[in-house]
Each structure stands twice: as structure tokens, then as C-alpha cells.
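[1] Make a model of this:
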Amino acid sequence: MREAKRKDWGREVRSVWVRVPASTANLGPGFDTLGLGLALYNVFRVERNDPGSISPPELPPLVRQVAELFFVQSQTEAFPFQWNCVQQEIPLARGLGSSAAARVAVLAALVKLAGIAWNREQLARWAAQLEGHPDNALPCALGGFVASTSGGARFLRIPLPKHFRVVLFIPSQELSTESARKVLPAAIPLTDAVSNLGRAVVLAGQFFGRKWQLSPDLFEDVWHQPVRTRLLPYWEAIKKAALEAGAQGFWLSGSGPTLAALAMRNTRRVKEAMAEAASRQRVCGQVQVVGPDNSGVRILRVA
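    The predicted structure is shown next:
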């Protein structure tokens, strides 16, 4: 890879505060290819250490992995740094892109600390490479609705309208992406593949055509959701309640366990219906209405 372009920032940057949004992936049939940014945010502070200073605590594996890729790909001399999350709205292990958010934030901060010219698209692709799939990384880095090829090599993005609303049921229980991927079938029937492909293509076309009269059948999936939702006995009850209340679509957010309903109309009614269904199922969690994020990763402050 060509050496990353550097920019004279006028002064050395020592600390960076970065804001990153949550994301919801797949949207039913678009496994590992469709995702959108949500207005829930984590803020990270990343600080450069002097080479001779007292060694900071050892970096977590995720952050160490990000740093290793960044210094190699950008051909930048490695430097010590420390990081911490100073604001957390994205819940961990709930299918809302918390790991993608952390990776994108650290990458953005290292770009700034290294004095490299900002390239949001390259940052998004690095994050997708680290994640192993682009459906959370790209909307987190870029904001809006993103459709991409495997690895994020090619993608299309569109901002979402201000009235776009997603109602989330976020269970108290955690579910790791690794655990949820273990239950996926190694192969699927051709008819199922074609069924999902057709819906994903039309769904993406509706988004890019700004045609918001969406229908629930476009969010149906016959591949990953049927096996993953066996781990979530409340799935059918909450889905039925949301759709009967007027939701335009319903899907498992990423690998779960969060359930998501598109509700640009009847938002309050959908929220109440999902909360009541969860209560009847005696499952603990919170129901939350969130708008879109169209900004992606943002540098809030440098020092």
C-alpha cells in the first residue's frame, strides 16, 4: 500500500476525543452487507505517551489489533498510547456495533495523532478488515445507510431522513457475535439464497431511491435469523406485536440479541407494543427509540 499522506497540523497532537455511533446490521436479508448508523454514541479519549514515560496499562486485544494494523498499513512508526471510554451509550454484546465503534474510534484517533491526512473511506475499510465484515464498520465510520460487498471493498452510502426512526428492544442479556455465528449453517439451499438476495436487492433499492413506504416482507430472512432467534424465545411475540402496531419492518440487529423495528409512522404505538410484549414474555430489557446518524465518526476535540 502507498505510504499514507501526511499533513502539517501546525502543532503536535497529544490527545484526541472521538465520537462514534452505534449501528444495526443485516436488516434481515442483507447478511454482512447492509447496515445503518444510529444516534447512540460512545466517546473515546486516546492519548499519546512519551517513549520514556511510565508504561500505561497493557492494551486490550481489540485495541492492540487495531494499532498493529494501523501502523503497518499507514507505514507509520509505532508510538505508545493509552485509551479510555469517557461516554458510553452503546451497550456491549447486544448487536449494536460496540466492537466496530471501538475499532473505528481508535483508528480515527491514531490517524489524528500520527498527523496523517484524514481519509474517512480508508479508515472505514481498515475497520471492516479488522471486523471481518463491513456491515457495522462502514455505517459507524461513514454514517447513513450503507450497502457493501464482502470486506467493504466497494460500497454505496446514502444519508437517512431526519424522521427515520428505529425502535429497539435491548435485552439485559448479552450475546457475543462469536456465539451467534457458531449456530449459522455452513451451507444454505439455493432457494433460500435466491429468496434473501431478492429481498436485499429490493430493500437496498428502496433506500437508495428514497422510497420510504417500506413493507415488512422486505425485512424477512430465511437464513441466519431462524437459527439465531432460537436462542431468543421472545422473538416471535415481540415481532408480532411490533408489526401489528404498524412497524414497517422488523429484524434481529446484527447477531442479536437486540430486536429492531422500523417505525417512521406509529412510533409511540410500536414502542408501547414492544414493551408490553416483552413484559408478557417476562424478559428484562429496555425499549428505546433512536434516530439516524449521518455523520459517522467525528473528532470532537484535540489537545
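[2] only C-alpha atoms for contact and neighbour calcs from this point on.
    Noted.
[3] now the helices: where do they sit in the stretch 1-150 of the chain?
    61-73, 98-114, 120-131, 134-142 (DSSP state H, counting those that start in this stretch).
[4] contacts for the shortest one?
    Counting by CA atoms under 8 Å, 6 or more residues apart in numbering, helix 134-142 makes contact with 20-26, 32-37, 97, 100-101, 104, 120-121, 123-125, 127-128, 131, 145-152, 294-297, all of which sit outside it.
[5] tell me the angle it makes with helix 120-131.
    Interaxial angle, helix 134-142 versus helix 120-131 (axes from the mean of the first three to the mean of the last three CA atoms, to 10 degrees): 150 degrees.
[6] Off-centre distance for helix 134-142?
    Relative to its chain's centre, helix 134-142 lies at 6 Å (CA atoms, centre = their mean, to the nearest Å).
[7] and it with helix 98-114, angle?
    Using the same axes, to 10 degrees: helix 134-142 against helix 98-114 is 40 degrees.
[8] Can you list the buried residues in helix 134-142?
    Within helix 134-142, the residues scored as buried using 16 or more other CA atoms under 10 Å are Pro134, Asp135, Asn136, Ala137, Leu138, Pro139, Cys140, Ala141, Leu142.
[9] and the longest strand belonging to the chain, what other elements does it pack with?
    Under DSSP state E, the strand in the chain containing the largest number of residues is strand 34-48. The elements that strand 34-48 packs onto, with contact taken as 3 or more CA pairs under 8 Å, 6 or more residues apart in numbering; DSSP states H and E, are strand 15-25, strand 81-88, helix 98-114, helix 134-142, strand 145-148, strand 285-290.
[10] Second input sequence below; structure requested for side-by-side comparison:
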Amino acid sequence: MYSKLTINIPATTANIGPGFDCLGMALDLWNKITVEKGFSEFTIKGYGENDLPTDKTNLIYQSFILPFLHTKETIPNVKIKCYNQIPIARGLGSSSAAIVGGLLAGNNLLKNPLSNNQLLQLASKQDGHPDNVAATIYGNCQLVIDNKSSLFSSNITVPSKLKAICFIPDNSMSTNQARKLLPKKVNMKDAVHNISRTSLLIKSFITNDLTNLSIATEDKLHQPVRAKLYPQMNDFFKTLLIAGARSVFLSGSGPTIIALADEKIKSITYQIRKTAKSHNINGDIRIVSISEKGAHIKT
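    The predicted structure follows:
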């Protein structure tokens, strides 16, 4: 019988420019959850400790019980402690991390009756964003396919030399609010534009050829619309590419902006600060690797 279960869950970035709702990538920035049997108790340290619920309405607990409901097993009383390093409502997959962490904990206590693919189905229904969820579960970059109401994910290896330089503004943004701006119909030329860029992006990653990465992350489906919420976005894109970034894109629905780079990290970081200051935007800069690992039990 376990005494304490520890789960590590990565941050994720979704879309990566053109891959709207189908591409996600895990980042080397982690939340940690510990679970042990005992009287029901829930504590949070780090991001959200003053805002997130600490009762059974918490997203982690709601996800923790799903494997028990799915297998019709008795839900145990547990103490759950969360250590959050992933900023909330910043486009870095904090909700996916909570859901996958809870699911993984519950599934492990049941001795893993559910496969990762089954966890992907459950988590996607809970979160609504399979691109984030897949990257959270599997790590690396994931291409998610919705095949007649069933999801599966295909792994894309990202060049290890790439770093993600994340500018995380202090102001949060609701994913639902950001999605409300999106049109119900898109122009055919814009759709073709994104299909070609997504294909080029995948090729760039798997062939380790970063020459056209800036072109490969261009988007016409969601970022131009979301620029209404982030009028500074295009200025960041322009100045960071000039500073040496291989590509720049909005992380998920924002407000975080990510530059991918394999060199000139200091120059790019300096330019982020300069551009942010020119727009009177406060925020944090994190330089992280792409994580090959997804959520996992610490042994």
C-alpha cells in the first residue's frame, strides 16, 4: 500500500501558431501534486493559493474521482496537496495540468485500469482542449486527431536545442473570453494557409531543420482575431524575430507569448523587456526546454 503518491505535471503550449486546436507541446515547467489516504483535505501552495477552491469542487479532485466513477469503484478519502509553478489563466495549460494530474492520481490508486488513450478521452471531455491535454499526458509535441468522436495523438519529436522563451504578462485572460472572438466560419485561403504552415512546422521539427520555422508558425485563423485583446502582440512578434527568435507565437489563447530559439537567448530576452516596457506591460520571463516527459508518477 502506498504511503504518498507524487505526480509531476508539465505546463503546455497549444496551437504553436497555425495548429489551432490540434498541436500542443509540453514545457519544462512543472506542477506537483501529492496524494495520500486519510481524512479529506486539500491545500494549495504557489499560483492560485488564494483564489482556487480547496474543497471537492476543485478541478483536481473532480478529475481524481473520474477513474473511480468510470470503473464503479469506491472513492477513497484523500489528502491532496498542490504545488503550483504553472501560472493560471496565462495560456500555459494550467487547467489541463490540474485535470491530468487528478486523473493520473486516481488511475494509479486503482492500479492503472485506464490506458493513456482512455485518459486522453476523459481529460479532453473535462477540459475541452485536447491539444493541451495530449501534450500534458505524453510530453513532447503532440498532434491530436479527432476521429469520429474518438481522439488519438501522434508524437512529434522537437529538436532538443530549442528553448521556449516565455513572456508571461501579469494580467490574466480567460480562455472562454478569448475564444468568443473567434469566427464560426473561416476564409478558404486562410484555412489553406494554416494547413501548409502546420505541415511545414511538423516537417521542421522532425527533420531538425529550423530554417523556415518563422514561416511555419504563421497563423491566419486565431491570432489576428486575438490581436484585438493583445494590441501589442504583433509588435512582440516583429521585434523578437529581428532579435533572433526562430519563431514567435501566442501560447494557447494568451496572453503569454513564446519565442522559440536555439541561440541569441540574451538578445531575445532583452528585446522582450524592451518591448514590454514600451507598451507598459509588466510580466515574467521564463526560459524553459521542451519537455520530452509528460505527466508522471515520481518514483
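[11] could you give me the residues in structure 2 that the longest helix belonging to structure 1 aligns onto?
    For structure 1, the longest helix by residue count, based on DSSP state H, is helix 190-208. Using TM-score structural alignment, helix 190-208 of structure 1 corresponds to residues 188-206 of structure 2.
[12] The matching stretch: which residues count as buried?
    Under 16+ other CA under 10 Å, the buried positions of stretch 188-206 of structure 2 are His193, Asn194, Ile195, Arg197, Thr198, Leu200, Leu201, Ile202, Lys203, Ser204, Phe205.
[13] contacts for that stretch?
    18-19, 156-159, 209-213, 215-221.
[14] Quick one: map Ser96 of structure 2 onto structure 1.
    By TM-score structural alignment, Ser96 of structure 2 lines up with Ala100.
[15] I figured that match hits His133, correct?
    No - Ala100 of structure 1 is beyond contact range of His133, at 9.8 Å (criterion: CA atoms under 8 Å).
[16] quick one: which of these two has more around it?
    Counted by other CA atoms under 10 Å, Ala100 of structure 1 and His133 do not tie: Ala100 has more neighbours, with 28 against 21.
[17] ok, for that one, nearest residue in space, not its chain neighbours?
    Spatial nearest neighbour of Ala100 of structure 1, excluding adjacent residues (CA to CA, 6 or more residues apart in numbering): Ala137 at 5.2 Å.
[18] Pro10 of structure 2 now?
    Nearest to Pro10 of structure 2 is Trp30, by CA to CA, 6+ apart, at 4.5 Å.
[19] need the contact list for the one you found.
    With CA under 8 Å, 6+ apart, Trp30 of structure 2 has these contacts: Asn8, Ile9, Pro10, Ala11, Asn84, Gln85, Ile86.
[20] thinking again about what came up before, drop anything exposed from the contacts of helix 134-142 of structure 1.
    20-26, 32-37, 97, 100-101, 104, 120, 123-125, 127-128, 131, 145-148, 150-152, 294-297.
[21] can you tell me which residue in structure 1 aligns to Met25 of structure 2?
    By TM-score structural alignment, Met25 of structure 2 lines up with Leu36.
[22] From Val100 of structure 2, how far off is the nearest residue to Asn117 of structure 2 once chain neighbours are set aside?
    Counting by CA to CA, 6+ apart, Asn117 of structure 2 lies nearest to Phe152, which is 6.8 Å off, once chain neighbours are set aside. For Phe152 of structure 2, the distance to Val100 of structure 2 (CA to CA, to the nearest Å) stands at 16 Å.
[23] Could you do Thr6 of structure 2 as well?
    13 Å.
[24] Repeat that for Gly139 of structure 2.
    For Gly139 of structure 2, the distance to Val100 of structure 2 - CA to CA - is 12 Å.
[25] overlap in contacts of these two?
    Counting by CA under 8 Å, 6+ apart, the residues touching both Gly139 of structure 2 and Val100 are Ala295.
[26] what's near enough to touch Glu77 of structure 1?
    Per CA under 8 Å, 6+ apart, neighbours of Glu77 of structure 1: Phe71.
[27] still on that earlier bit, give the aligned equivalent of the residue nearest to Asn117 of structure 2 in structure 1.
    So Phe152 of structure 2 corresponds to Arg154, using TM-score structural alignment.
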